[in-house]
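A.B. asks: Turn this into a model:
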Amino acid sequence: MRITVISGGPAGAPFVRGLADHLAASPGADEVTVVANTGDDISLGGLRLSPDVDGLLAALSDAPVAAPDTSVVTDELGALGVLPAWFPVADREIATHLARTAWLGRGATPSEVTARLAERNGLPAKGVRLLPMSDVPVETHVVLDDEEGQSAVHVQQWRHELGRPAATRFVVAGMDRAAAAPGVLDAVREADLVVLAPGDPVLSIGIVLGVPGVRDALRGTSAKIVGVTPDLTDLGPSLAAVGLDPTPAAVSGLYRDLRATWLPADASPADVLTHA
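C.D. replies: Model prediction:
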């Protein structure tokens, strides 16, 4: 079975790992393609970070962590004013960020960079292909009301430093120039099953679906589309900004044009596969 998963946010990575483990334990030669949100990407301290891609790489990797999660390097970079204290970066993640930044600087595309990192982390051996949603840099910003009118901050700063205050709207810089990364649209069109992993429907999954062509591909695919309702505990601020309450009905309503079957937040990968 050819399975395509659209993933974004911290909840997507463990879900995809669970799906990969479940498929590995059952007979068959299933193919899994994961399309990752890159609207959370950010440049900090001269490094290019892709949090959702990196979360998936870490979740799917079987590489042992050689040392406890330390922050000696990042603490020193923070003290020198290079990295902001509000964005969590562990020392073990620095190599990935350095490699990505170096490869991009030499002309590699995000798709090529992601493929190299996926190979290093053993994803192809698991039958998993990881794709960024686009090779065009896209960054989500949050517009806030303040004493001087309005200001915009990166979505990561909004979450980690400001604590997600009420937002006026969201602006996705670069989306007007974006195109789906190589393989993304074919992965949707040719799938037997498309899974919308649990994630923020506005700021994670919604950003992927905002890439030109992706939503049209979902509308036109003959694949079964199954969505997993995200944990709504922390989604109030993002849903409120688009005029919605944090309810399963509101979430599924954002995808009403996709003919998706919706499962509750506690649905397992096995539950998803029963609806294929």
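A.B. asks: C-alpha only now, for contacts and for neighbours.
C.D. replies: Fine.
A.B. asks: who's in contact with residue 59?
C.D. replies: 13, 14, 17 (C-alpha atoms under 8 Å, 6 or more residues apart in numbering).
A.B. asks: Here is the second sequence; please produce its structure so I can put it next to the first one:
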Amino acid sequence: MRVACLSGGVGGAKLACGLQDVLAPGELTVIGNVGDDVEVLGLHVAPDLDSVLYALAGLNDEERGWGRAGETWRALEAARHWGGEGWFMLGDLDLGLHLVRTQALRTGDPLSAVTARLAEAAGLATLVLPATDDPLRTSVVTPGGTFPFQEWFVARRHEDEVDAMVFAGADAARPAPGVLEAIRDADALVVAPSNPYTSIHPILAVDGLRETVVARRERTVAVSPLVGGRAVKGPLDRMLMRMSGGTSPAHVARCYEGLIGALVIDRADAPAESDVPLVVTDTLMTDRDAGRRLAEVVLEAVA
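C.D. replies: So this is what the prediction gives:
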């Protein structure tokens, strides 16, 4: 069974692991958000792609929820000592990947090719693709101004309320090689439990990608990132309340209007009504086994 998964960071990475565990090697393609990418100390950092890569390879820090297991921070401490920016947490192990990626990008390699080599080095059969090789950056419009995503999310601790999202470069961005084919050829298309506004909508903003997903609507299932109307992590519940008027499954489904054939929700959010069929299960992925069970339910929804 060929499966394509649209994914942001931590929540998406957990479901990607579950899907990888229940599928045969090579059957899963993860299409990752690059709107969060940022340059830090001259290095190209791709947080969502890296979260997926680390999780699939078993290298992620499950307790902290992001970054590498066994991480240390001596290089960042030294950079701060010498007057460098230290607001974005780059660990020593993490720096190795960023150095390799940045060097390759500067020699002219596209992000998709670099990501493929990193996945191969991690021993993965799963294909990890950036949504686009072209520059695409998310900004957040707030009452206090418009901020680059990472500045709002990390430096400002996502405390500002959000009025709108801007995806700079989306008009010119083209899908990375293999992205549209992965969606068209998939037996099932899964939208991971990532923040729709900050993680999934930037993917869909890439030219031609939304239309390709729409054409596969009946084979597309999304997983709600809310449990009991609250975000498991991050500001999504606040964003939904302000931008959509509520945090019910119906409000989540409207973020994917015309794109999905079903929405998987947590038992804590049932009973509920929505314009798309709802599948009720336990969606909180407390460990890898829970991610595997959720993946099985998701795939059954499009069987």
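A.B. asks: can you tell me which of the contacts of residue 59 of structure 1 are in helices?
C.D. replies: Among the contacts of residue 59 of structure 1, DSSP state H puts 13, 14, 17 in helices.
A.B. asks: and the last one, what does it touch?
C.D. replies: Residues in contact with residue 17 of structure 1, defined by C-alpha under 8 Å, 6+ apart, are 56, 59, 60.
A.B. asks: Arrange the residues you listed in JSON lines, one row each, with distance to residue 87 of structure 1 and secondary structure as further columns.
C.D. replies: Below are the contacts of residue 17 of structure 1 laid out as JSON lines (distance: C-alpha to C-alpha, whole Å; DSSP: H, G, I helix; E, B strand; the rest coil):
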{"residue": "56", "distance to residue 87 of structure 1": "18", "secondary structure": "helix"}
{"residue": "59", "distance to residue 87 of structure 1": "20", "secondary structure": "helix"}
{"residue": "60", "distance to residue 87 of structure 1": "23", "secondary structure": "helix"}
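A.B. asks: and which of those residues is nearest residue 40 of structure 1?
C.D. replies: Ranked by distance to residue 40 of structure 1 (C-alpha to C-alpha), the contacts of residue 17 of structure 1 are led by residue 56 at 13.5 Å.
A.B. asks: for the stretch 51-200 of structure 1, what spans make up the strands?
C.D. replies: Using DSSP state E, counting those that start in this stretch, the strands of the stretch 51-200 of structure 1 run over 128-132, 139-146, 149-154, 169-173, 193-196.
A.B. asks: okay if I get those as a markdown table plus distance to residue 82 of structure 1?
C.D. replies: Formatted as a markdown table, these follow (distance: least, C-alpha to C-alpha, whole Å):
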| stretch | distance to residue 82 of structure 1 |
| --- | --- |
| strand 128-132 | 27 |
| strand 139-146 | 20 |
| strand 149-154 | 17 |
| strand 169-173 | 24 |
| strand 193-196 | 36 |
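A.B. asks: looking at the ones you listed, which is buried most?
C.D. replies: Among the strands of the stretch 51-200 of structure 1, strand 193-196 has the highest mean neighbour count (mean count of other C-alpha atoms under 10 Å), at a mean of 26.
A.B. asks: Against which helices or strands is that one packed?
C.D. replies: Of the remaining helices and strands, those touching strand 193-196 of structure 1 by 3 or more C-alpha pairs under 8 Å, 6 or more residues apart in numbering; DSSP states H and E are strand 2-7, strand 224-228.
A.B. asks: mean per-residue distance, it to structure 2?
C.D. replies: Once fitted to structure 2, strand 193-196 of structure 1 is off its aligned match by 0.4 Å on average (mean C-alpha distance after the TM-score superposition for structure 1).
A.B. asks: Contacts made by that strand with the rest, please.
C.D. replies: Identification of contacts with strand 193-196 of structure 1 by C-alpha under 8 Å, 6+ apart yields 1-7, 188, 205, 223-228, 272, 276.
A.B. asks: ditto for stretch 44-57 of structure 1
C.D. replies: Contact partners of stretch 44-57 of structure 1, identified using C-alpha under 8 Å, 6+ apart, comprise 8-10, 12-14, 16-17, 36-38, 40-43, 82-84, 97-98, 100-101, 114, 117-118, 121, 123, 132.
A.B. asks: Report the buried members of those.
C.D. replies: Using 16 or more other C-alpha atoms under 10 Å as the burial test, the contacts of stretch 44-57 of structure 1 include 8-10, 12-14, 16-17, 36-38, 40-42, 83-84, 97, 100-101, 114, 117-118, 121, 123, 132 as buried.
A.B. asks: Run through the residues that contact the aligned partner of residue 191 of structure 1 in structure 2.
C.D. replies: By TM-score structural alignment, residue 191 of structure 1 lines up with residue 186 in structure 2. By C-alpha under 8 Å, 6+ apart, the residues touching residue 186 of structure 2 are 1, 2, 3, 4.
A.B. asks: Look up how far residue 190 of structure 2 lies from the second one.
C.D. replies: The reference is to residue 2 of structure 2. 11 Å (C-alpha to C-alpha, to the nearest Å).
A.B. asks: Redo the helices and strands packed on strand 193-196 of structure 1 as a markdown table? Include mean neighbour count and distance to residue 65 of structure 1.
C.D. replies: Output for these, formatted as a markdown table (neighbours: other C-alpha atoms under 10 Å; distance: least, C-alpha to C-alpha, whole Å):
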| stretch | mean neighbour count | distance to residue 65 of structure 1 |
| --- | --- | --- |
| strand 2-7 | 25 | 24 |
| strand 224-228 | 23 | 30 |
